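Novice: Make a model of this:
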Amino acid sequence: MDALENLAPENLALESLVIARRLRVPLDVPADAAPGWGETAARQLDAALLSVGFTCSPALLARLAALPGETVVDLGVRVLAAVRGLVGDHVRHNAYFIDFPANVPDTVEFWAGLLREALLDPVTALDPVTALDPVTALDPAAARVRPSTLDLLSLPGYGRYRHTYAELLAAHAELVPLAGDRVTVLEPGGSLEFEARDLYFSLAGSQAPLAAEDLAALRALASFCAEQPEHVPVRENRAVVNEVRLAAGLPLLVDTVTDVLRLACGASGGDVTLAAPTRFRSFRRAERRALLAALDGLPPAKHGDVARHREQWKRLGERLHPHEFPRFPRAAQVFETARGTRRVPGFDSQVEAALSAGRTADAVRLLEHAPGALLRRLDHLLRTCSSPSDVLDAAAGAAGRASGRVLLSLREHLQNRITPAAGRVFVNRYGRAWTTPDGRAPLGGETLERLLALLDEEITRRLPDPGELVVDPGVLDVALPLSGKAVAPGLGMLPRGSLSRVDGELLRFFVHWRQAERRTDYDLSALMLDASYGDPEQVSWTNYSGDFAQYSGDLTDASDGASEFIDVRLAEATRPIIIPMVNIYSGEPFDEAAEAFFGFMTRDAEQEGRPFEPRTVRMKSDLRGSGRIALPLVFLRGDDGLWRVKWLHLYLKGHPRFNQVEGNRVTTSLLVRAIVERDHLRVRYLADLLRAKATAPAAAAATAAAAATATAAATGRTTYIGLEAPAELPPGSRVYTAATLHELIPA
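Specialist: Here you go, the predicted structure:
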């Protein structure tokens, strides 16, 4: 790129991606750039950013001031658009009741008023669809009120805005700025090529599976970056990187036959997770040769995995024509296995057969060749074996060969086996969750103690020497991102199980959606429970007000977008557990809507302002997933009287239509309780191991930058872990923030 304003259209999305994911503004200053009124333009950009809760760091202001003013203006437009989308301010958030949270009527009183209007209004006030009915059009009252039924959707004025967005703004005063408002700092970055490469290698090298949005970002970055990573630990990520390597004629990164199948799916525009079938495209001869050569390079012992996806292998064979390449005989054997003309027992089937027959020792001998699989089955093996010492010895041998993510996952599992749990919770890749009673026999205390010590020792060995370690106390209760599949990226997002403080006297949830093709009705609701997860109260479209909560009104059509809000006065809350949820009452699922996102704001009691104020938004992310009910997070009041939020990232299956908070209270309370009571492995655990390994004393977070700078010369390096990076860290510091915590997981 010659200049910032000459960014190619295909690179604009990458620039926005870097800004949203890293809070860094890519800057590529031409050597012949002539400074002009850049300082004035930079100050104007900073003022505009403050209106949505962002600001330029001093370093970014200085870099912008050295640019021509026109360049800063062009860049500022793009930066402002990126951060507004990140916080949810790119749409107009209207509210059903114009004075919300004030003057919200009683639910029954409101409905009675609508019914009164329906009986008295002329036929032109009918719903347009009903008005065309020649029978009901003769009698307006009959069109709206039928015997023993009341259809709220047909009442005039229900579910649609009664005022414009401009009228809403006129009815609300400007937000009163307070010191507690969120201010997110944007830092200067390098060139777009540098920043894109850094993000690309970070995502590709992640030890944890990525969310669907991150996989899409990885694909865009892979096609942009000329340099390709040589080690990609997660197989879905590897398939995306292999797409670029296949197109460029580079050697493929494969070590199982399933790696080739994932690549073929990705190259055909399909699902690299293999959860959904793919319609394979016609491959060029060079591509077919590369795919078959990769298969031929794998030993026949690995062909047992073919049976897992037999039908997809058959369809792929029809596209690759392996008979045209006789020099790849082992590749042809893969498709013979898929067709059933050649039988290769699968590894998992052999293990299952041994366990079903009670031959645990044989299963252990098989699993010793697959250390990750052995550790994942360790609990089951210990409960069914006749000699726990043999299983523990096998686990000790496997620990040194398994991935760091497997070790951390097992560590979290075992620490939850110390105290029996009321129930077990299972969450799939889409965030769909369910619970079941825990009927497992307990593991012995001595066995658990030995295993935990073994894992702690191995994980510590893999961690790097941090030099001087600086840790922000606010990050200690953040859960380690052992999987990111159900976590949609956004502002303030943390992994499932993370805990963080909630400051402010008013808590406001919001949801916004816009339908793509058909009428879509989402309902924002809140379920409030006592300390034992019972005695439920709720605020929703069927109950506008509670003792300490207020609903903004029900919207049933989102052709131009719709927003709903719930206000909670935390100081007056009579329930210590508050669970916001989004129910799909009718219409398009979350992943089919044109747009759908959820978030929350916090304010002080004296703050006024619009229903949606970007400076008070603490969290915002897209809604997606296969469920019809979203449970993003739960708010908990502790014994100290302080409120905290715990991230859930869960979806319930729900019903095809008419989901309501009243219909899923039991399921919701069971799931939330299972997540809240689970002892998640947090950053605190790795920070303690790093402190023990550090060659320099740990510094207090309150003086992070100063302490790091003071001792950097003596230690040679500094490692910082926090929610955000502080300013003025010494050059060469290793920084882990909320956006890059996955890099903290050892290989």
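Novice: Please make it C-alpha for all contacts and neighbour counts, starting now.
Specialist: Noted.
Novice: okay, now the closest residue in space to T55 that isn't next to it in sequence: neighbour count?
Specialist: Nearest non-adjacent residue to T55, counting by C-alpha to C-alpha, 6 or more residues apart in numbering: V185, 5.0 Å away. V185 sits with 20 neighbouring residues when counted by other C-alpha atoms under 10 Å.
Novice: OK, contacts around V185?
Specialist: Residues near V185 by C-alpha atoms under 8 Å, 6 or more residues apart in numbering: 23, 54-57.
Novice: rerun at 6 Å
Specialist: Residues counted as contacts of V185 (C-alpha atoms under 6 Å, 6 or more residues apart in numbering) are 54-57.
Novice: Report the buried residues of the strand or helix carrying L246.
Specialist: In this assignment (DSSP states H and E), L246 forms part of helix 235-248. Neighbour-count burial for helix 235-248 flags 235-246 (criterion: 16 or more other C-alpha atoms under 10 Å).
Novice: Which helix or strand lies directly C-terminal to it?
Specialist: Scanning forward in sequence from helix 235-248 by DSSP H and E, the next helix or strand is helix 257-267.
Novice: Now do that following helix: everything it contacts.
Specialist: Outside helix 257-267, the residues that reach it (C-alpha under 6 Å, 6+ apart) are 239, 243, 271-272, 278.
Novice: let's go with 7 Å and repeat that
Specialist: 235, 239-240, 242-243, 254, 271-272, 274, 278, 280, 291, 295, 302-303 (C-alpha atoms under 7 Å, 6 or more residues apart in numbering).
Novice: and the residue nearest to W313 when sequence neighbours are not counted, how many neighbours?
Specialist: Among residues not flanking W313 along the chain, A338 sits closest, at 6.1 Å (C-alpha to C-alpha, 6+ apart). Using other C-alpha under 10 Å, A338 has 25 neighbouring residues.
Novice: got it, and L382?
Specialist: 20.
Novice: so how far is L410 from it?
Specialist: In this view, L382 and L410 are 13 Å apart by C-alpha to C-alpha, to the nearest Å.
Novice: Repeat that for F565.
Specialist: In terms of C-alpha to C-alpha, F565 sits 40 Å off from L410.
Novice: Show me where the stretch 51-200 of the chain has its strands.
Specialist: Along the stretch 51-200 of the chain, the stretches classed as strands by DSSP state E, counting those that start in this stretch are 54-56, 145-146, 149-150, 184-188.
Novice: Out of those, which one sits most buried?
Specialist: Highest mean neighbour count of these: strand 54-56, a mean of 23 (counted as mean count of other C-alpha atoms under 10 Å).
Novice: hey, where'd the strands end up in the stretch 551-700 of the chain?
Specialist: Here the stretch 551-700 of the chain has its strands, by DSSP E, counting those that start in this stretch, at 562-569, 577-586, 595-603, 617-622, 629-637, 643-652.
Novice: P322 and R182: what is the separation?
Specialist: Separation of P322 from R182 (C-alpha to C-alpha): 59 Å.
Novice: Looking at the two, which one has more neighbours?
Specialist: Higher neighbour count among P322 and R182: P322, with 23 against 18, using other C-alpha under 10 Å.
Novice: for comparison, sequence B:
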Amino acid sequence: MVHRLESLVIRHTNRLPAPSGPAGQGSVAARQFDAALMSVGFKLSAGLLERLSGLGEETVVETAARTLETVREMTGDHVQHNVYFVDFPANVPDTLDFWVRCVTEALADDASRDRVLAQLRTGVLNLLALPSYGTYQHTYAEMLAVQDELIAAAGDRLTVLHLGDALDAEVSSLYGALAGSTTPLGDEGLLDLAVLAAHCADGPQPEAIPVRENRAVVNRARLGVGADLLLDTVTDVLRLACALSDGDVTLLGPTRFRSPSRSVRRGLLAGLDSVVAEAPAKLADVGAHREAWKRLGERLHAHEYRARWPHAADVFAVARGEKEARTFDSRVEKLLGAGDVIGAARLLTSAPGKLFRSLDRLLRICPTQGERDAVVTAAERVAPQVSGRVLLSVREHFHNRGGEGVEGAGRRVFVNRLGRAWVTPDTRPAVPAPERERLVAALDTEIRRRLPDPGHLLIDPDVLDVALPLSGKATAAGLGVLPRGSLSPVDGELLRFFVHWKQTGRPTDYDLSALMLDASYESAGWLSYTSLTLVEGEHSGDITNAPEGASEFINLRLGAVSGDFIVPQVNIYSGEGFEEVEESFFGFMLRDSEQLGRPFEPRTVRMKSELRGPGRVALPLAFVRGGDGRWRAKWLHLYLKGSPNFNRVEENRMSVAQLLRGIIERDQLTVRYLTDLMADRAGATTLWDGTTVPDGPVTYIGLERPDGLHPDSLIITPENLRALIPS
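Specialist: Here you go, the predicted structure:
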């Protein structure tokens, strides 16, 4: 358990909890540990190296073994990345030449000759019928033997591991940060929170847990230690029941409820009864999840406790339709149906978040200036009661609702919480400019008011175009991953991206592809198993079965790319989905033109993200050439539904281009927006040059934490970027 907790801290903070043990002469082992870390793109900070050097050698070696295991998994180096073509990217053949070679080898094989001849006579050949196609023709060791050693380069990634506090203090701090997050966590974040909550349930707690999914995970742990539950809606109880059954606390998918113990049943029913007793109007929330409540009622045997907890019994009566509970939304719709926009806005002020999410609609249907003024005035009055995440989301929305003349105003991009995306024409009337500008000004004022006094603000310029993490659902778990919509620089001459997957049971074929688009979003070619080589680069070869794990790579020379967009994608050709396989992840590496090395070199990995989504086509990110000629990564984290089988880049290039255009032409709210607001209150604002560290405490915002910052500094990096979102 200690190793697991230590690993969580490293992954989320790039801090190694302070190692403890007998004093000794550990300097030699510590330097060896540092060298081993550098081979996978990590390094010990000066303070951590000093701490380890003063410990016994055995303690240092044990710490090194645990830490190396964690960071190798972070980069994807915990698996063996073999390639079909043994000396990739050298000597990758032309696609047709390769297929002919496979046919020739099949015809020379007694076991396959008749089957292949029969297919050739029909004029249609199944590549999977060729014995040498789709499976490794050499071992991992044989592949390594023909690859040159990596030439070190100044541009190789070097992530510094900093010295943390004692393990218990680091775990408690991380628990507080995740549980108290003002934005929803991703799936892996929720799993990590569950581990931390089980360890910290009877210790210090965050002042507030505003995100309902987080609260459900924490409540499960609190129930286990007999602590009071954090409940203020009936849906909180439903989410807790889902957590207890290892189900979906987001309530997006159905949960198969287990039969809880008698004590758990009593705890859930007592909590439900107290919520409804205090505010009977909250019964209106039951209708949103009526079927789930019915199934839960069967497991809780609510009828047995009707006399003891009658208000809890009312919840299940509403779910079964035996008792009416008029919803808040129905009251709003009734007013709007009668044309009473002002009345609807007045009612919505009692639910400020709903009012802000309804502003676009209300302003579009207001027939008079007086009604528009009343709607905006109502929003201004309740703005202090709205969560920071909603304020920022609405601010971004109205920035992109400028009407005629705004780039991309003719299309709408929808992305649900699972990462499924689609684009439709925008047929909505424009929001009147005066009201839009008035709202934007009010939002800026309220957001600025909530931001802390940063003191000396030190900013890494590369972080300014990172999108604000308004939801953890918009960011995949992994190393160097940024929120959807972010832009980050791509500095290198060779771009190589990769996918690795390992099937659970049945044969599974994932196909890594790269679609090139020109400035008009028209196809300019692609690399895939059907197009192994282009002027720009090479594909490592198709692997069609992954019982022990499989990898595919695409190598690109950025200077030779003629298009303006490169869109990597992972297509599921057949077999298990991204959520079914034992493991699947995507990433990219950057190298100088003279660097050689193996197909996978962990210290050149700039990003590695988990592939865990509902579609059959994954779009992790795109590479965009700017007007200055520099390439940048545009982070997508999207999934297309695709076909059940046989997805190929050739067949989805139109939908991918349309979706990419909608994403590219939408302005995201970025770190730059918040730092501009913070700068008004900062004692000083400095753009970090990568070398000079101020002597005193600072508020540092950047992609990586510099070594040597004052210990009282507030440090914001992608690992805790959610801390920027005001409550």
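Novice: residues in structure 2 aligned with stretch 635-644 of structure 1?
Specialist: Per the alignment by TM-score structural alignment, stretch 635-644 of structure 1 matches residues 623-632 in structure 2.
Novice: Pick out the residue closest to the middle of structure 1.
Specialist: When C-alpha atoms, centre = their mean is applied to structure 1, the residue found nearest the centroid is V487 (1.6 Å).
Novice: Now do the same for L300 of structure 2: its match in structure 1.
Specialist: Match for L300 of structure 2 (TM-score structural alignment): L320.
Novice: Not counting its neighbours along the chain, what's nearest that match?
Specialist: Using C-alpha to C-alpha, 6+ apart, the closest residue to L320 of structure 1 is R288 (5.4 Å).
Novice: three-state assignment of that neighbour?
Specialist: Of the three states, R288 of structure 1 takes helix under DSSP: H, G, I helix; E, B strand; the rest coil.
Novice: Per the alignment, name the residue of structure 2 opposite it.
Specialist: So, by TM-score structural alignment, R288 of structure 1 is matched to R265.
Novice: same thing with P229 of structure 1?
Specialist: In structure 2, P229 of structure 1 lands on P206 (TM-score structural alignment).
Novice: Return the residues in contact with that match.
Specialist: P206 of structure 2 neighbours (C-alpha under 7 Å, 6+ apart): 176, 180.
Novice: do the same with R15 of structure 2
Specialist: Applying C-alpha under 7 Å, 6+ apart, the residues near R15 of structure 2 are 9, 161-164.
Novice: Counterpart of it over in structure 1?
Specialist: Aligned partner of R15 of structure 2 by TM-score structural alignment: R24.
Novice: what about that match, distance to L64 of structure 1?
Specialist: Applying C-alpha to C-alpha to R24 of structure 1 and L64 of structure 1 gives a distance of 13 Å.
Novice: cool, and V185 of structure 1?
Specialist: Distance of V185 of structure 1 to L64 of structure 1, computed by C-alpha to C-alpha: 15 Å.
Novice: residues in contact with stretch 174-186 of structure 2?
Specialist: Against stretch 174-186 of structure 2 from outside (C-alpha under 7 Å, 6+ apart): 193, 196-197, 205-206, 208-211, 214, 389, 470-473, 475, 722, 725, 727.
Novice: Name the residues of stretch 328-345 of structure 1 that are buried.
Specialist: For stretch 328-345 of structure 1, burial by neighbour count (16+ other C-alpha under 10 Å) applies to 328, 330-339, 344-345.
Novice: Onto which residues of structure 1 does stretch 162-181 of structure 2 map?
Specialist: Taken onto structure 1 by TM-score structural alignment, stretch 162-181 of structure 2 occupies residues 187-206 there.
Novice: Buried ones in the matching stretch, by neighbour count?
Specialist: 187-189, 191-193, 195-197, 199-206.
Novice: one step back: which among the strands of the stretch 51-200 of structure 1 is found nearest to L367 of structure 1?
Specialist: strand 184-188 (48.1 Å; C-alpha to C-alpha).
Novice: In which helix or strand does L295 of structure 1 reside?
Specialist: Secondary-structure assignment from DSSP H and E places L295 of structure 1 in helix 285-296.
Novice: Direction-wise, compare that helix with helix 235-248 and give the angle.
Specialist: 140 degrees (axes from the mean of the first three to the mean of the last three C-alpha atoms, to 10 degrees).
Novice: how close does helix 285-296 of structure 1 sit to structure 2?
Specialist: By mean C-alpha distance after the TM-score superposition for structure 1, the fitted helix 285-296 of structure 1 averages 2.6 Å away from its aligned residues in structure 2.
Novice: the inter-axis angle of whatever helix or strand comes next after that helix versus helix 285-296?
Specialist: Elements were assigned by DSSP H and E; along the chain past helix 285-296 of structure 1, the next helix or strand is helix 310-320. Helix 310-320 of structure 1 runs at 140 degrees relative to helix 285-296, counting by the same axes, to 10 degrees.
Novice: List just the nearest of the contacts of helix 257-267 of structure 1 to R461 of structure 1.
Specialist: Using C-alpha to C-alpha, the contacts of helix 257-267 of structure 1 come closest to R461 of structure 1 at R235, 24.9 Å.
Novice: tell me the contacts of the closest one?
Specialist: Counted by C-alpha under 7 Å, 6+ apart, R235 of structure 1 has contacts D259.
Novice: if I look at it, how far off is N242 of structure 1?
Specialist: Taking C-alpha to C-alpha, one finds R235 of structure 1 at 10 Å from N242 of structure 1.
Novice: Tell me which residue of structure 1 lines up with V490 of structure 2.
Specialist: Matched to structure 1 by TM-score structural alignment, V490 of structure 2 sits across from V502.
Novice: I'd assumed R644 was in contact with its match.
Specialist: Yes. Using C-alpha atoms under 7 Å, V502 of structure 1 is in contact with R644, at 5.1 Å.
Novice: returning to what we had before: what's the spacing between the helix holding L246 of structure 1 and its chain's center?
Specialist: 23 Å (C-alpha atoms, centre = their mean, to the nearest Å).
Novice: what about that helix, how far off from structure 2?
Specialist: Looks like 0.9 Å for helix 235-248 of structure 1 (mean C-alpha distance after the TM-score superposition for structure 1).
Novice: now the angle from that helix to helix 257-267?
Specialist: Using the same axes, to 10 degrees: helix 235-248 of structure 1 against helix 257-267 is 60 degrees.
Novice: Can you tell me what D462 of structure 2 aligns to in structure 1?
Specialist: In structure 1, D462 of structure 2 lands on G474 (TM-score structural alignment).
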